[in-house]
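A.B. asks: Pasting the sequence and the predicted coordinates here, then a few questions.
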Amino acid sequence: MYPDTPTFEQQINEKMATETTNTKPKILNDLIRTHDTTEMKRGVDYYFNRSDIMKRQQYVWKDGVKVVDETKPNNKIPHGWHKLLVDQKVSYILGKSVTFTGPDAFLKKIAEVLTEDFNDDMIELGLGASNKGKEWLHPYINEDGEFDTIVIPAEECIPIYDTSKQKNLEAFIRYYPYIINGEEGKRAEWWTKDDVTYYVATAEGEFVLDTTEEPNPAPHFYYGDKGYGWGEVPFIKFANNQFEVSDLDFYKELIDDYDKRVSDNSNNLEELQSLIFVLKGYEGQSLSEFMDNLRHYKAITLDADPGSGVDTVSAELPIQSVNSHLDRLREEIFTFGQGVDVNTNKFGNAPSGIALKFLFSLLDLKADMLERKFRKGLEWVIWFVAEYLSIKGEGQFNYKEVKFTFNKNMLMNELEASQIAQNSSGIISERTILAHHPWVTNPEEEEKRKKEEREEKAKQVQDNYQFPEQGDGDDE
């Protein structure tokens, strides 16, 4: 959402401020009814190669009326440019797990609470934010009393902020479809800082209090037999950029033009497979008879007049112009999509580290915008982890003491990186060298292996050279 356009959240706050007589169910229904998710769904559609070209129809004018032409070739060829660019960014910034640094005791607890599933959540959040502009993470306590997280699709979410700063999350609406015993329905949840109220849609589509939930409103979670509220609304926003818009917004028209040109070219090739026949002195009665004779007998009869004959006409496609335009579109898609064109031949077969950094420069700029917003989200994740540990009685921790490092997954010249690592020995720590070596994926494990190798070599040396024990010599 751009700065000169009121955000949906601002419109919500205006509604709640002016319509103080409204009941919560009425406000809930109004907000859900006016929640526009078109832009979010469009980003998802393009990610799964369902671009606008798939909706194209061919038309013809008949008697002054525009009608669909079912006979005209209508090839629809989408190209997964958006998926390529999104996957590049997400793999680059989130392909490797985010590293946490801070007090050892707190880090140990975090590692126990945030399992490998959280790394998958980060990838899912990155994909969702890139496609929709933002995605939401819901921290909760499961039935076993364990901390867990789940990604909530942004199209199901309506955040409500305070009216002063537009930063503090005061309430949160989630609405979604469900199927029970083969029957479809819709549910909604109104979350505050202390509890959650459940609603269900009637046959008319209006949301009313769900009488099957006991109690309703309910606490955020139960730990043991006691219900708790987090003290904050348990939904964390992970934004794509400061405008909270999809990456697609910046290059959609380029993709549409590419799809259209390739599809049009395919249509033209299909149409040009048939020659146009110019008949002179044809003896037949109809054109269909001419085509039947040509198809079955490979021959036709003509008048004996000197001017009789058959000519063929075919059109030539401007292949060079089409290819030139497609090449330009490809270059602009990577430029304005801030991606890496892996087919480039500007840097040779083994580009240097500097050349690779230049190649990744646009992707790095785009990834930095996502990283900045994701840091805020991760701070809230650690806040909820600290609250969970406090409720369990496992200690009091300060979430602000934990810092995050995003380990970018950049291609590198392995020979050059290995030589730099070798030349750095004795200048910087072995741990740092291992962390930047192209073949090392886990510095801690590699450091442990090197230690084991040194101990094994020392043992072999000791076994090969048996030194006499004290007191074995002859006394004089």
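C.D. replies: Alright, I've got the coordinates.

A.B. asks: switch to C-alpha atoms for all contacts and neighbour counts from now on
C.D. replies: OK.

A.B. asks: ok now the longest helix that the chain contains, how far from the chain's centre?
C.D. replies: Counting by DSSP state H, the longest helix found in the chain is helix 361-392. Its chain's C-alpha centre and that of helix 361-392 lie 16 Å apart, by CA atoms, centre = their mean, to the nearest Å.

A.B. asks: which outside residues touch whichever helix or strand comes after that helix?
C.D. replies: Using DSSP states H and E, the next helix or strand after helix 361-392 towards the C-terminus is strand 403-405. If you take CA atoms under 8 Å, 6 or more residues apart in numbering as the criterion, strand 403-405 is touched by 98-102, 375.

A.B. asks: got JSON lines for the residues you listed, with secondary structure and neighbour count too?
C.D. replies: Shown next, in JSON lines, are these (DSSP: H, G, I helix; E, B strand; the rest coil; neighbours: other CA atoms under 10 Å):
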{"residue": "98", "secondary structure": "coil", "neighbour count": "16"}
{"residue": "99", "secondary structure": "strand", "neighbour count": "10"}
{"residue": "100", "secondary structure": "strand", "neighbour count": "14"}
{"residue": "101", "secondary structure": "strand", "neighbour count": "13"}
{"residue": "102", "secondary structure": "coil", "neighbour count": "15"}
{"residue": "375", "secondary structure": "helix", "neighbour count": "17"}
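
A.B. asks: take a look at this one as well, against the first:
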Amino acid sequence: MAEYSVMDRINMIISDPDHATMTLAQIVTEEIREFKASEQYANMIQAEAYYRNRTDVQRKTNDVANRSNTRIEHPILKKLVDQKANYLLGKPFTVDTKNSSYGDALNDVFDQTFRRKIKSLGKGAVKSGIAWLQPYFDDGKLAFMRIPSAELVPIWRDAERTKLDAFIRFYDQVIYIGTRKHTITHAELWWTGGVKYFKTDAFAGTIAGDFIVDTEHGDEANDYTEPHFTVGNKAYNWDTVPIVWLKYNEEELPLCYFIKDLIDDINWQTSVTADVLRDVAKFIYVLKNYGGQDLGEFIKDLKEHMAIKVTTDGGVDKLQADLNIDAVMAFLDKQRRDVYDFAAAVDTKDPDLGNASGTAINFRYMDLSSDCDSLATELKDTFQRLKLFIDVYLQIAGKGDFSKETFDIVFNMDLPVNETDVIQNAVASESLLSKRTILQNHPWVTDADEEMERIDAEKKAAMEEYGEGLFGDALGAGKGQNGQGDPVNGGGADGNE
């Protein structure tokens, strides 16, 4: 029997639907079910829960009556994910291109909204292992939408997962039918030929979770297929699948995957310790040869008379938890250091960090810098995948054909530095590096091109001021004390003595 890839089957169905063994709706249904049953999907859901500070400590139980059952959680993953995103993308990135017109056009696209989306994309990659950004047109202008990682099924072309044939996006929608609330799931199949829409419908006689064609999109004449976008009543399809991605690592594993057990242990040990401290006043009494009738009488005598009856050799002992707080704190401190170590992050509460020298700070940030450098390399590839969509938009918008131009992205990582040392090094490099390179690495400069324009404007203003002063002095020197005639001959305005 012949073997076909997912995209092969999709193409076969599109080209010859009457002889296909499966419908597109069945393929979409199967792909979504398989994705939701995968380990990758489970990792994404788990990482999202841990980022929102809902961890496995919530499963902690205590079957003993009247005993505490504390569940203390620490937003550790959120701090680590945000630290990486802020370190790499907290400061505005710079667009570097030889074509100034292309640079201006790119900066118009890379507005504040786009830059926030890129920061969200970086955070999503660290949190979920892979993050997605979809270009689309909004009132004739190119825009971008972050697709949640757990709502997108990629159909890769190659085993290395570097080229995409198609993708399926699915999401839930709550609707009202009459007075009853229903949840239906929408699905979209995007490929180079357009986009098809599907949905679940409990009233269509299908099995729960199965998709049917959503006939509200497109029409029967075009087999309910819509174009990628429309501009000026003209339909267009991109040459490639309209989606770009950013991977946190080659394996597409989220940060939570590597440190989950450490986070669980910190939460568990903290919660158990809190239980002991809360129950420290709840003693266990050991009775020896008690002279009363029952335990109820013992409690009554203890409360009312502050005394109890015992026989000749009787007595009462008291048991309570013996908790070594110092040992617990030392263990939790070790676990905390391990979290930051294996997460390639920086513990900003380290008491020695504030007094560290510039070299020591660089050493402390080495793991974080290395991890973010890898993410930055992946993000540069993401920008190159975006280039196709941006260049097409610039052509449609009449801003020029820049398809043969190139650009690079310079990330300004937020590393704590000694600004005086950096500035002195920049000054010392003036004879070795271009002014633009120096400005890009200056701690006070966020946009090298804008700063160069300011410098040129100041130079021009200074030259104009200097020129006016120079010519003004020369003109004044050519006049007599009364401002008229030749000071040498003493002639008046009319040439008479």
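C.D. replies: That came through, no problem. The model shown is predicted, which means the values in this text are computed figures rather than measured ones.

A.B. asks: how about the longest helix of structure 1, aligned to which bit of structure 2?
C.D. replies: The alignment of helix 361-392 of structure 1 onto structure 2 (TM-score structural alignment) covers residues 366-397.

A.B. asks: Sort out which residues of that stretch are buried, please.
C.D. replies: Neighbour-count burial for stretch 366-397 of structure 2 flags 367-369, 371-372, 375-376, 378-394 (criterion: 16 or more other CA atoms under 10 Å).

A.B. asks: just stretch 448-467 of structure 2 next, same as before
C.D. replies: So stretch 448-467 of structure 2, judged by 16+ other CA under 10 Å, has buried residues 448-449.

A.B. asks: Stretch 173-185 of structure 1 now?
C.D. replies: For stretch 173-185 of structure 1, the neighbour count (16+ other CA under 10 Å) marks 173-175 as buried.

A.B. asks: and which of those is nearest residue 125 of structure 1?
C.D. replies: residue 174 (17.0 Å; CA to CA).

A.B. asks: how about that closest one, what's its match in structure 2?
C.D. replies: Counting by TM-score structural alignment, residue 174 of structure 1 lines up with residue 169 in structure 2.

A.B. asks: residue contacts, its match?
C.D. replies: Taking CA under 8 Å, 6+ apart, we find residue 169 of structure 2 in contact with 151-153, 187-189.

A.B. asks: looking at those residues, which has the most residues close by?
C.D. replies: residue 187 (25 neighbours; other CA atoms under 10 Å).

A.B. asks: Which strand or helix spans the aligned partner of residue 188 of structure 2 in structure 1?
C.D. replies: Aligned counterpart of residue 188 of structure 2 in structure 1: residue 189 (TM-score structural alignment). Assessed by DSSP H and E, residue 189 of structure 1 sits inside strand 183-191.

A.B. asks: Following superposition onto structure 2, what is the mean distance for that strand?
C.D. replies: Comparison of strand 183-191 of structure 1 with structure 2 after fitting gives an average deviation of 1.4 Å (mean CA distance after the TM-score superposition for structure 1).

A.B. asks: immediately after that strand, which helix or strand?
C.D. replies: Strand 183-191 of structure 1 is succeeded, C-terminally, by strand 195-201 (DSSP H and E).

A.B. asks: Identify all contacting residues around that next one.
C.D. replies: The contact list for strand 195-201 of structure 1, computed with CA under 8 Å, 6+ apart, reads 185-191, 207-210, 213, 216-220, 229.

A.B. asks: Would you list the buried entries among these?
C.D. replies: 186-191, 207-210, 217-220, 229.

A.B. asks: Same list (the buried residues of stretch 173-185 of structure 1) but as a markdown table, adding secondary structure and distance to residue 21 of structure 1.
C.D. replies: Putting those into a markdown table (DSSP: H, G, I helix; E, B strand; the rest coil; distance: CA to CA, whole Å) gives the following:
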| residue | secondary structure | distance to residue 21 of structure 1 |
| --- | --- | --- |
| 173 | strand | 19 |
| 174 | strand | 23 |
| 175 | strand | 23 |
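
A.B. asks: Pick out whichever of the residues you listed sits closest to residue 115 of structure 1.
C.D. replies: The nearest member of the buried residues of stretch 173-185 of structure 1 to residue 115 of structure 1, counting by CA to CA, is residue 174 at 25.5 Å.

A.B. asks: Which residue, other than its chain neighbours, is closest to the closest one?
C.D. replies: With sequence-adjacent residues excluded and distances taken as CA to CA, 6 or more residues apart in numbering, residue 174 of structure 1 is closest to residue 157, at 4.7 Å.

A.B. asks: Looking for the alignment partner of that neighbour in structure 2.
C.D. replies: For residue 157 of structure 1, the aligned position in structure 2 is occupied by residue 152, per TM-score structural alignment.

A.B. asks: I figured that match was touching residue 170, is that so?
C.D. replies: Yes: contact status for residue 152 of structure 2 versus residue 170: in contact at 6.5 Å, counting by CA atoms under 8 Å.

A.B. asks: Next, name the residue at the spatial heart of structure 2.
C.D. replies: Centroid-nearest residue in structure 2: residue 123, 1.5 Å away (criterion: CA atoms, centre = their mean).

A.B. asks: And it? What does it align with in structure 1?
C.D. replies: Using TM-score structural alignment, the equivalent of residue 123 of structure 2 in structure 1 is residue 127.

A.B. asks: got the buried residues for the helix or strand where residue 416 of structure 1 lies?
C.D. replies: Secondary-structure element containing residue 416 of structure 1, defined by DSSP H and E: helix 414-423. Across helix 414-423 of structure 1, burial judged by 16+ other CA under 10 Å covers 417-418, 421.

A.B. asks: which strands and helices sit next to it?
C.D. replies: helix 430-436 (3 or more CA pairs under 8 Å, 6 or more residues apart in numbering; DSSP states H and E).

A.B. asks: returning to that earlier point: show me what contacts the residue nearest to residue 174 of structure 1?
C.D. replies: By CA under 8 Å, 6+ apart, the contact list for residue 157 of structure 1 reads 136, 172-175.

A.B. asks: what's the answer for residue 366 of structure 1, then?
C.D. replies: Shown in contact with residue 366 of structure 1 (CA under 8 Å, 6+ apart): 89, 338.
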